[in-house]
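> only the shape, not the letters, is given here:
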């Protein structure tokens, strides 16, 4: 063998060894869920990848269960009532991350207390043209205008039905329903969703608050909302008695005082009384964004700039409904204190989206541990004791 051939052989061996060592290092740290690995290595790389590609890779990582949680049981103090069952903790993944219901078991494995998928539309649709996702690193925020890109009811139902048949997923599953962009009847679309997914969901969400489907937010108007929810509740009540699935409505943060009063009055009416609210969706208010060029992009803003707005709306809805309607709080939850404030304002549990995108799986364990520590330090024995405890503090923030 010539000197050149020997050198090539040695270089090839070195590449193989180095690659193998790198993969072993990455795999070990993924399995162990090492915070430093995510903070110093994986997430900085992810932020170099185009946002929608990064999102897709994150879903695939969860789908194939590449990520782990802490491996420890959640602190008992985080156990939270949820209708006829209990959540192991009050931290869920919001709709919009796993749109097609591909990654449910992987998200549960990471440590979320409940998983919400969607939005799912009756017919498959591609959503808006790309690019449609924009990362605002300095603001810890995302602008998206996906526009309900969905594989449709049938494909998602088959996937979820297989999951239920396997009986390997024991967690709480929420299914967020949307309408098709060109559908002539929003009511028909949502009723189809109730009939399709009611038998396999732990709760359903009527999403009337995405800013990325023309006319959707108009359904939050008093009369339109009453008509819609009357039909949805009627359809739910016609399901078999053992499938009386709770119905949530997801509302926008960009509401006037009159809007809040109207929505509160509608959701408490007997003929259209729903079981819960999700507060809130993304905002179209980008006044707090530091990158004013990106702020010009159409779409909804999520993340840290939404935190105060969503917490204030939680308090307002809690006050208006006198605490009679359970609330899932979402918008800008990045640490245990953020979660605690939303619960104090009136949320029974909270959801993440943007924080998960920015910091990866370790953020879930971090928030749970911080929340448990706050509860213990302040002398609470459960999350339930905190719900709405200081809602007045957040009414004018």
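The structure has been received and is ready for your questions. Source: prediction; values computed, not measured.
> from here on, just use CA atoms for contacts and neighbour counts.
Fine.
> so where do the strands sit in the stretch 1-150 of the chain?
80-82, 85-87, 91-93, 114-120, 133-136, 141-144 (DSSP state E, counting those that start in this stretch).
> what's the closest non-adjacent residue to residue 29?
residue 37 (6.4 Å; CA to CA, 6 or more residues apart in numbering).
> count of neighbours near the one you found?
The number of residues packed near residue 37 is 17, by other CA atoms under 10 Å.
> ok, now how distant is it from residue 31?
Using CA to CA, to the nearest Å, we find residue 37 at a distance of 11 Å from residue 31.
> for residue 226, what are its contacts?
Contacts of residue 226 were listed using CA atoms under 8 Å, 6 or more residues apart in numbering, and they are 266-267, 272.
> for it, give its distance to residue 354.
Taking CA to CA as the measure, residue 226 and residue 354 are separated by 31 Å.
> quick check: residue 263 touching residue 223?
No: assessed by CA atoms under 8 Å, residue 263 is found out of contact with residue 223, at 9.7 Å.
> quick one, which of those two is more surrounded?
residue 263 (22 against 13).
> residues in contact with the more buried one?
220-222, 225.
> in this protein, which spans are helices?
3-32, 35-37, 43-46, 51-63, 104-110, 153-166, 186-197, 222-237, 257-267, 292-295, 307-320, 336-345, 354-359, 362-377 (DSSP state H).
> nearest residue to residue 43 other than its sequence neighbours?
Nearest to residue 43 is residue 359, by CA to CA, 6+ apart, at 6.4 Å.
> cool, and residue 149?
Nearest to residue 149 is residue 127, by CA to CA, 6+ apart, at 4.0 Å.
> distance of that neighbour relative to residue 121?
From residue 127 to residue 121 the distance is 10 Å (CA to CA).
> which residues are in contact with each of the two?
Applying CA under 8 Å, 6+ apart, one finds that residue 127 and residue 121 are jointly contacted by 148, 150.
> any idea how far residue 310 lies from residue 304?
10 Å.
> typo on my end, residue 266
30 Å.
> another structure for you, compare them:
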């Protein structure tokens, strides 16, 4: 029904406007008695064999929602009813910010992809915390951390640490988002020496807490082998808990969309089917070269159960969807979990 009726109607409208309309729709529907039970019965797969224990957390199943969908932690309780094993909120920055000028979200329908240059638009820490206080404990919640666009390079670490400390009581794990192509001056964020400094600063704050939370690093799919070797060294050196591979891509090769259309869209991070192979190759390289020394969450171009199994076979311990959720609908979560069970 989603692909036959809902998606064609949604795709008639501006992607960003329909995103917020969908939020309102799910919120409203979830207030109706029995609707959440219907969602759970339709989409949730409950089976002990799906459980995964990673970095001290027990995931009900290995299928998560990637950051960027629920930036301000507005809908995670309702989204949990669609069968996700975990939901990552954010990217959260210290202060609220409008992000880049609109129009900044574009569908590539023929490619089953999306280009975005949102620019970390979010309402800031305080708003996220207010929403996270409503957590009903239905699902593991991760916090994706970023810096404000106006922050100068010498204060990047301070921004991440501020969000880390404030969100610590409210999320189950953290992700340092250093690979988004849509924020200014992010070159420093890909420098290995700086990453050691950033990770160490967050780990020191973590050690002061009564209960320590896992910290992961989200990397770009565009890294070459030398850069990926540096990531492996970085994980070994800092003992960070894991890696999310991968973020959106700046690569535009092999797209069905015309050069004119791409020029009209302009800059932004590409997600969805076009980056599937690129993301899987990064996962495979990290897993094989490190001899599976650390957990990997695989994300990028998962539009089917087969796509998810491909990521898992490449070395991913968990997977996340976002663009696939928009194109394929909530049944995708159930299909992936069922396929994992069938594979055994």
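Looks like it arrived, so ask away. Being a predicted model, the structure only gives us computed values, none of them experimental.
> contact partners for residue 156 of the first structure?
100-101, 120.
> one more time with 10 Å, if that's ok
By CA atoms under 10 Å, 6 or more residues apart in numbering, residue 156 of the first structure lies in contact with 99-102, 117-118, 120-122, 124, 150, 197.
> farthest pair within those residues?
Spanning the widest gap among the contacts of residue 156 of the first structure are 102 and 122, at 17.3 Å by CA to CA.
> quick one: which of these two has more around it?
Using other CA under 10 Å, the more surrounded residue of residue 102 of the first structure and residue 122 is residue 122, with 24 against 19.
> what lines up with the more buried one in the second structure?
Under the alignment defined by TM-score structural alignment, residue 122 of the first structure is paired with residue 94 of the second structure.
> now residue 318 of the first structure
Aligned partner of residue 318 of the first structure by TM-score structural alignment: residue 287.
> so who does the closest residue to its match other than its chain neighbours touch?
Leaving aside its sequence neighbours, residue 287 of the second structure sits nearest to residue 315 (CA to CA, 6+ apart; 5.4 Å). Applying CA under 10 Å, 6+ apart to residue 315 of the second structure gives the contacts 280, 282-288, 291-292, 295-298, 309.
> filter those residues down to just the buried residues.
Neighbour counting by 16 or more other CA atoms under 10 Å classes 280, 282-287, 295-298, 309 among these as buried.
> can you put these in a markdown table and add distance to residue 110 of the second structure?
A markdown table is the format used below for these (distance: CA to CA, whole Å):
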| residue | distance to residue 110 of the second structure |
| --- | --- |
| 280 | 21 |
| 282 | 25 |
| 283 | 26 |
| 284 | 27 |
| 285 | 29 |
| 286 | 30 |
| 287 | 32 |
| 295 | 33 |
| 296 | 30 |
| 297 | 27 |
| 298 | 24 |
| 309 | 23 |
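> any idea how far the residue nearest the centre of the first structure lies from residue 239 of the first structure?
By CA atoms, centre = their mean, the mean C-alpha position of the first structure lies nearest to residue 94, the distance being 0.7 Å. Between residue 94 of the first structure and residue 239 of the first structure the distance is 26 Å, computed by CA to CA.
> returning to what we had before: neighbour-wise, which of residue 127 and residue 121 of the first structure wins?
residue 121 (25 against 17).
> who are the neighbours in contact with the more buried one?
Per CA under 10 Å, 6+ apart, neighbours of residue 121 of the first structure: 148-154, 156, 176-181, 189-190, 192-193.
> rerun that using 8 Å as the cut-off
148, 150-153, 177-180, 189, 193.
> circling back: deepest of the helices of the first structure, which one?
Comparing those by mean neighbour count (mean count of other CA atoms under 10 Å), helix 336-345 ranks first with a mean of 26.
> that one aligns to what range in the second structure?
By TM-score structural alignment, helix 336-345 of the first structure lines up with residues 305-314 in the second structure.
> outside of that stretch, which residues touch it?
276, 280-281, 283-284, 287, 298-299, 301-302, 318-319, 332, 335-337, 339-340.
> mind redoing it with 7 Å?
280, 283-284, 298, 302, 319, 335-336, 339 (CA atoms under 7 Å, 6 or more residues apart in numbering).
> please apply the same query to stretch 61-68 of the second structure.
With CA under 7 Å, 6+ apart as the criterion, stretch 61-68 of the second structure contacts 50-52, 84-91, 144, 318-322, 333.
> repeat for stretch 267-278 of the second structure
111-117, 181-182, 221, 248-250, 300-303, 323-324.
> once you drop chain neighbours, what's closest to the equivalent of residue 250 of the first structure over in the second structure?
Using TM-score structural alignment, the partner of residue 250 of the first structure in the second structure is residue 218. Distances taken as CA to CA, 6+ apart place residue 244 nearest to residue 218 of the second structure, at 4.5 Å, with adjacent residues excluded.
> how many neighbours does the counterpart of that neighbour in the first structure have?
In the first structure, the residue matched to residue 244 of the second structure (TM-score structural alignment) is residue 278. Residues within reach of residue 278 of the first structure, counting by other CA under 10 Å, total 24.
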